[in-house]
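Colleague: My questions are about this predicted structure, shown below with the sequence.
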Amino acid sequence: MNDSALTPERILDAAEKVLRRFGPTKATVVDVARALGVSHGSVYRHFPSKATLRDAVAERWLTRISAPLAAVAAEDSPAPERLRRWFDVLMKSKRKMVRDDPELFATYYQLTTEAREVVGAHVATLKAQLARIIADGVARGEFSVPDPVGAARAVFHATTRFHYPVHAAEWSDPAIDAAFDGV
């Protein structure tokens, strides 16, 4: 491959394949470069360190989760329905990842535990989406809360069992949906 055709997107595609094949503890930048047919220096021109590359992979994964949620938050429909749909989309996407490819989900989970700044930005994005829905509901008289941002933070934290990856083993419990309905 010609190094001039090397883009961050192609590197991230290759990094995901390498992570799938070797796992996060054994995957290296050299493996990513080898998969692309370039030198590891070519990869480092786009991502100055292994940590930066891994953070970019984690950020890409988290964006795949938050993008559909942003669409739900932006809808012009009743806030209670949007709030429920937002959580349904979040939980369904994560459960699907766990069910369809548990090894890759575990890899991404490990990457995100190391990418604290990336995860912090992702969580802030999710809370902002929730705050938008709640603020819309307050404006329409559907919710009565004095602080939509605080309410969003509370709702997010009250529901972590249903979407935070550390709880993934619980998601196959047949009573999980009933438990969410209770919250």
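Modeller: Here it is on my side, so go on.

Colleague: Could you use CA atoms for every contact and neighbour count after this?
Modeller: OK.

Colleague: Relative to Val155, how far out is Pro146?
Modeller: The span separating Pro146 from Val155 equals 14 Å under the rule Cα to Cα, to the nearest Å.

Colleague: I should have written His40 there, sorry.
Modeller: The value you get for His40 to Val155, if Cα to Cα is used, is 44 Å.

Colleague: hang on, the earlier thing: just want to know which of Pro146 and Val155 has more residues nearby.
Modeller: Val155 (16 against 10; other Cα atoms under 10 Å).

Colleague: could you pull out the helices for the protein?
Modeller: 8-22, 29-36, 40-46, 50-74, 79-100, 102-114, 116-139, 148-158, 176-182 (DSSP state H).

Colleague: Buried residues of the first one, list them for me.
Modeller: Just to be clear, that refers to helix 8-22. Under the neighbour-count criterion of 16 or more other Cα atoms under 10 Å, helix 8-22 has Ile11, Leu12, Ala14, Ala15, Glu16, Lys17, Val18, Leu19, Arg20 buried.

Colleague: Please give me every residue in contact with Leu90.
Modeller: Counting by Cα atoms under 8 Å, 6 or more residues apart in numbering, Leu90 makes contact with Ile65, Leu69, His163.

Colleague: before we go on, here's another structure to hold up against the first:
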Amino acid sequence: MSPTTETLTAERILEATEEVLRRHGPAKATVVDVARALGVSHGSVYRHFRTKAALRGAVTKRWLDRTSDALAGIAGAEDRDPRQRLRDWFQGLFDAKRRKAGDDPELFATYSVLTEENGEVVGEHIAELTAQLTRIVEAGVASGAFTAGDPKAVARALFHATGRFHDPCHAREWKRPDVQDEFDAVLDLLLRGLEAQRPS
């Protein structure tokens, strides 16, 4: 079935947009390029995304959501030890970012530009990630594994304290052979700080 005879959906447009961005980069990719890749008129694309900015924002959100969706299962595993959940969650975040940067560096560079353009989308993504972290911290407090006055504030602090291992501006450092050891040392320190104080 040809693209013109298939039902045009927002998801198909976003898939095509990602491919166009990979091929042309964010500076040169246009809605006309996306429409051409789909075999439709650019007006058909605009019926789903009213502006070029809306399309770029949606494709950025889709890219970021892949990470938060993958981590949601770890955050929601209520039957697991909160300390291990926290470690696995951060390891999952670090691994996802490293894969994106290493497996497709051109697309990673493109999305680094798009995230700069789409501050609101990035803010929503960070809010989702810190909400997942908050859930883990709350479970740790409830079980007695963690001591935390305000789980939301602790979650934000944890996220910022580990920024070197998930903020794209540090992507070049993720190739260093000792970066996993450094990540483990930071996580060990943070977990020790969270663990409930035992009576002497």
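Modeller: It's in. It should be emphasised that the depicted structure is a prediction, and the values quoted were computed from it without experimental measurement.

Colleague: List the TM-score for the superposed pair.
Modeller: Put the two chains on top of each other and the TM-score (TM-score structural alignment, normalised by the length of structure 1) is 0.97; 183 aligned residues with a Cα RMSD of 1.1 Å.

Colleague: which bit of structure 2 covers stretch 51-67 of structure 1?
Modeller: Counting by TM-score structural alignment, stretch 51-67 of structure 1 lines up with residues 53-69 of structure 2.

Colleague: hmm, I was thinking of stretch 138-158 of structure 1
Modeller: Going by TM-score structural alignment: stretch 138-158 of structure 1 matches residues 141-161.

Colleague: Relative to the whole chain's centre, how far out is the matching stretch?
Modeller: 20 Å (Cα atoms, centre = their mean, to the nearest Å).

Colleague: among the contacts of Leu90 of structure 1, who's most crowded?
Modeller: Using other Cα under 10 Å as the neighbour criterion, Leu69 leads those with 22 neighbours.

Colleague: list the contacts for the residue most central in space within structure 1?
Modeller: For structure 1, the residue nearest the mean C-alpha position is Leu62 (2.4 Å; Cα atoms, centre = their mean). Taking Cα under 8 Å, 6+ apart, we find Leu62 of structure 1 in contact with Val119, His122.

Colleague: Pull up the gap between it and His40 of structure 1, please.
Modeller: To His40 of structure 1, Leu62 of structure 1 is 25 Å away according to Cα to Cα.

Colleague: Also Ile133 of structure 1?
Modeller: Counting by Cα to Cα, the gap from Ile133 of structure 1 to His40 of structure 1 is 45 Å.

Colleague: Between the two, tell me which one has more neighbours.
Modeller: Ranked by neighbour count (other Cα under 10 Å), Ile133 of structure 1 and His40 place Ile133 first, with 28 against 16.

Colleague: Would you enumerate the residues in contact with the residue lying closest to Val59 of structure 2 once chain neighbours are set aside?
Modeller: Of all residues not flanking Val59 of structure 2 in the chain, Leu14 sits nearest, at 5.7 Å (Cα to Cα, 6 or more residues apart in numbering). Leu14 of structure 2 is in contact with Leu55, Ala58, Val59, Arg62, counting by Cα under 8 Å, 6+ apart.

Colleague: out of these, who has the most neighbours?
Modeller: Among those, the one with the most neighbours (other Cα under 10 Å) is Val59, at 23 neighbours.

Colleague: Assess the claim that that residue and Thr17 are in contact.
Modeller: Yes. Using Cα atoms under 8 Å, Val59 of structure 2 is in contact with Thr17, at 7.2 Å.

Colleague: Please name the residues that touch Met91 of structure 1.
Modeller: With contact taken as Cα under 8 Å, 6+ apart, Met91 of structure 1 is in contact with Phe162, His163.
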